[in-house]
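K.L.:
Sequence plus predicted model, see below.
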Amino acid sequence: MLVKPRVRGFMCVTSHPDGCCKHVEEQVNYIKSQPKIDMPRRVLVIGSSTGYGLAARISAAFGGKASTLGVIFEKPGTSSKTASAGWYNTAAFHDHAEKSDLYAKTINGDAFSDEVKSKVIEIIKKDLKEIDLLIYSVAAPRKKDPETGDIITSVLKPIGKNISMLGLNTDKECIQKVELEPASKSEIDDTIKVMGGDDWSRWIQQLHKSGALANNFKTTAFTYIGDKITWDLYWDGTIGAAKKDLDRKVKSIRQQIKDINGDARVSVLKAVVTQSSSAIPVMPLYLSILFKEMKSRGTHEDCIEQLYRLLTTRLFSDGENYDIEGRYRVDDFELDRQVQKSVSDAWSNISDESLPLLADFDEYKRSFLRLFGFEIAGIDYSRDVDPEKVIPGIINL
C-alpha cells in the first residue's frame, strides 16, 4: 500500500514502515559513531518503542553492548492498515540487534499490569538471571488499576487557577490563545496515579522480591521540568504534580534497594518533540522557538544525543553527578540563561507575522512527522510498502 501522513490534531494516524526503520538506523549509527559506553550489560527498558525510551534501548545496546529487554504497548499492521510507529521502530531495533549479535527480547502488553511484570520476571530469570539497569519511560493517558481493575484517566490542566496562555494552532499555523480551567482534586489525584511514581515503584518492588535485581543495580525514570514559560500548564499543573510524585517515590525506591547497594534517580531531560509533548498546548510554540535558538548556538539535541549524554556523563560516570534534589540533569543546554532569555524575548513578541522570524515551525513539523517515519531522507514515499512487519520473538500479552 501507499502510505501518506494523515494528521489529526496532535496525532498522526499512519506511520511509514521504511521511514521508521531508517529513523532507527540513523540513531543506531549515531551511537556506533560515538565512544563506547562503559556500563553494565543487562538492561530492562519499560516503554522502549518511541522517543526517549527507544533512544535509551538503542544507546544501551549499541553503545554499551547490553542485552536488552523491552516492554512496549503497540499495534501491529494489517494488510490494509499501518502499524503504530512504535511497532515498526521495535521491529527495526530487533533487526539491528540480530545483525550485531545482541540479545533482544520484547513484550507487547500493558506495563501497568501485574501480568506483564510477571512475564518480564520470568524472562529475566530464564535468560539473564538478573538485570543491572531499569529505565522507566512510560507516558500514558490512562491506566487500568492492577488491583481494582478501574480505568484511571489523566488530565492536562492547571491547578488552582484559570490560565490563559499562548499556543500554536498546528493545523492553521497561527498563534492562538489557550484558555484552561483548573483541575478538580480527583483529577489531580488520578493524574498522579497514572503518571506519577506508583508503577515505577511497583516494578522495582516485584523485581526485587523475585531476586531479579543484581548487586549495584540502578534505575531511573524520565521527567521534564522546563522553565517558567511552560510552568502554569506543565510543572505547576496536573502533569507537574505527577512528576513531583516521582521525586517523592524515588526516595522510597532507594530504600527498597539499599540492601543490594542499588540506586534510583529521576533524570531530567530537555524538551523534544514526542507523541506526548505534542499533545500539550503550549509545547509546539515553545519547541519551535527553542529549536531556532538552540540550533543557532549549536546546542540542539534530540532524544538519542540526550540519552548518550545521560548514560556517559551522569548514570555511568565518576562522582555524584546530580542536582540538590538528587536528580540527574541533562536539560542544562535548554536552561542556559541566555537561551531562556532569547526564548522569553521571542515569546513576548510572537505573532502570526513574526512566527517565521522568531520560531522554526518547519523544524517542529519535520520533527513531528519523523516520529511516524515521514520526512526521512532517502525514503521513496511514492513506493508501495508492506504494512505488516514481524518483530522476531515478540511476546504479546
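P.N.:
In hand now; what should we look at?
K.L.:
going forward, measure contacts between C-alpha atoms and count neighbours the same way
P.N.:
Noted.
K.L.:
Next up, the contacts around Ile204.
P.N.:
Neighbour list for Ile204: Ile253 [criterion: C-alpha atoms under 8 Å, 6 or more residues apart in numbering].
K.L.:
Go again with 7 Å.
P.N.:
Neighbouring residues of Ile204 by C-alpha atoms under 7 Å, 6 or more residues apart in numbering: there are none.
K.L.:
Could you say which helix or strand holds it?
P.N.:
helix 198-209 (DSSP states H and E).
K.L.:
the strands in the stretch 201-350 of the chain, which residues?
P.N.:
For the stretch 201-350 of the chain, the strands defined by DSSP state E, counting those that start in this stretch occupy 213-223, 263-268, 328-329.
K.L.:
also this one, for the comparison:
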Amino acid sequence: MTERVIKPVGRGFLFLDSHPAGCEQVVRDLAAQVEARTPDKRPVALVIGASSGYGLAATIAGLVRYGIDGVGVSFEKAPARRTATAGWYRTAATAAYAEQAGRKFHFVNADAFADTTKDEVLDLVAKEFGPVDYLIYSVAAPRRVDPRTGTTYQSALKTIGAPYTTKSIAFEDGAPLLTEASLDVATDEEIAETVQVMGGEDWTRWVDALAERKLLNDGFSTVALTYIGSELTGPIYRQGSIGAAKAHLEETARTLSERDGVRALTSVNGAAVTQASSAIPGIGLYVSLLHKVLGEQMQTPIQQSIALWDQLTGEKAPDLDEDGRLRLDRWELDPAVQAAVKEQWDAVTQENIATVADAAWFFAEVRRLYGFDVDGVDYEAETEVDVEWPKA
C-alpha cells in the first residue's frame, strides 16, 4: 500500500504524475452520461487504444449502452517512482465498472503494433468469447516498430509543401499566453514514416490476424477513428504529414471493405481535448475558441461515441459522406460555427485571450486528462498509488 497526496507537477500540457481517484471519477462520470440499452445479444468487441481519448469513450459507451464483452488494448506505464500513467488508472476503473455491471471485458497492456500482442489478445478472445463483432481502432503513437522487419518508424508533425506559422496557446501559472508555433516542411521520408505509424497498416494487420484465426463473426464491422478539422488547423493537421497518414487510413477502409465479410469504415470525429491533440500546435487555441462559440453544444467524445455505437449496431442509420466516412463532426464543421470561430481566431490577442477564448475551460480539461480538477475528488487527501492492472 502506497498512499500519498498527489499534486499536479509538469511542464506545459504534460504532467509527471496522475491522480488515481481523479481518473476513477472521470470514468464514473463518463459512464453516468450513457443511457443503457437492452440488446438482443451482447456483442463481442475489440478496442485498440482503449485507455484514453476517443478509445476510452468508445469502450465505456459500448459497455454501458450495448453491454459489449471483449478486450481492450492499451500501452500504459505501471506505478514506480512516479505514479502510473493516467490511462493505467482509467483502465482499472473501467474494468471495475465492467465487472460491477456484469460485463466480461478484459484489458491487455501491451504494444498494439507487436505481433506478440495480437497473438496474446486473440488467444484470449478465442478462449473467452469466440468470433468478434466489432473492432474499433483508436491508436495515437509517436513511433511504431514493424514486427516483420524490426524497423522503427517515427511520426513527424510537419507541414507538406511550405513551412507554416500559427497562433497557439500556452499557460504560465495557469494564465493563458498567446504564442506562435512554426512547423518545418516534412521530407518524403518523414511523410512515409508518419504513414507507417499512423496510417492503416497496423489496422489491416489486426483484421488479418482475426481472419486467420477465423474470429470474424458474420456481419463483422471495424472502424478506425480519424479527424478532418477546420481550415484554421488544416496546414498543420489535415494538409500536413499527419493528414497523409489519415488519408492512408481512409484508403485502408475502402480496401478492407472489398473483402468478403468485412465492413470497414473510418469515423470522422469532432475536435476534443485529448493527450494527443493538446500536443499539436494551434489545436489547443482552436478548441478553446470552438468551445467559446458552442458552449454546451460542443459534443464530447462520449456523446460522439454513443452516436458511433448507435450507427455501428444499426440502432440508427449511418451518417455517411460521399467518401463513405461516418461523420460525427458535422456540428463542428457547420459553416456558421466555423465562421464564428474564424472571427474569434482573427480577433484574439494576448490582451483578450482569457475572454475571447475559453482558456480556463481548456486548461481544466487538460488537467482532467491526468485526473486533476475533477469534481468530487479530495485532492488534499492521500490516495492509493499502487493500483493493479486488471486481471484477465
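P.N.:
Received the coordinates, thanks. Fair warning: this is a prediction, and the values are worked out from it, not measured in the lab.
K.L.:
returning to what we had before: now for the strands of the stretch 201-350 of structure 1, which one comes closest to Gly298 of structure 1?
P.N.:
strand 328-329 (19.0 Å; C-alpha to C-alpha).
K.L.:
and that closest one, which stretch of structure 2?
P.N.:
The alignment of strand 328-329 of structure 1 onto structure 2 (TM-score structural alignment) spans residues 326-327.
K.L.:
which position in structure 2 aligns with Asp236 of structure 1?
P.N.:
Under the alignment (TM-score structural alignment), Asp236 of structure 1 pairs with Gln239 in structure 2.
K.L.:
actually Glu388 of structure 1, not the one I typed
P.N.:
For Glu388 of structure 1, the aligned residue in structure 2 is Asp386 (criterion: TM-score structural alignment).
K.L.:
Please apply the same query to Glu363 of structure 1.
P.N.:
For Glu363 of structure 1, the aligned position in structure 2 is occupied by Trp361, per TM-score structural alignment.
K.L.:
And for Gly226 of structure 1, the neighbour number?
P.N.:
Around Gly226 of structure 1 there are 19 other residues, counting by other C-alpha atoms under 10 Å.
K.L.:
just checking, what residue in structure 2 corresponds to it?
P.N.:
Counting by TM-score structural alignment, the partner of Gly226 of structure 1 is Gly229.
K.L.:
who's in contact with its match?
P.N.:
Contact partners of Gly229 of structure 2, counting by C-alpha under 7 Å, 6+ apart, are Ala271.
K.L.:
how close does it get to Ala271 of structure 2?
P.N.:
As for Gly229 of structure 2, its distance to Ala271 of structure 2 is 7 Å (criterion: C-alpha to C-alpha, to the nearest Å).
K.L.:
Then Thr252 of structure 2?
P.N.:
22 Å.
K.L.:
cool, and Asp111 of structure 2?
P.N.:
Counting by C-alpha to C-alpha - Asp111 of structure 2 and Ala271 of structure 2 are separated by 26 Å.
K.L.:
rewinding a little: looking at Thr252 and Ala271 of structure 2, which is more packed in?
P.N.:
When neighbours are counted by other C-alpha under 10 Å, Ala271 comes out ahead of the other of Thr252 of structure 2 and Ala271, with 24 against 20.
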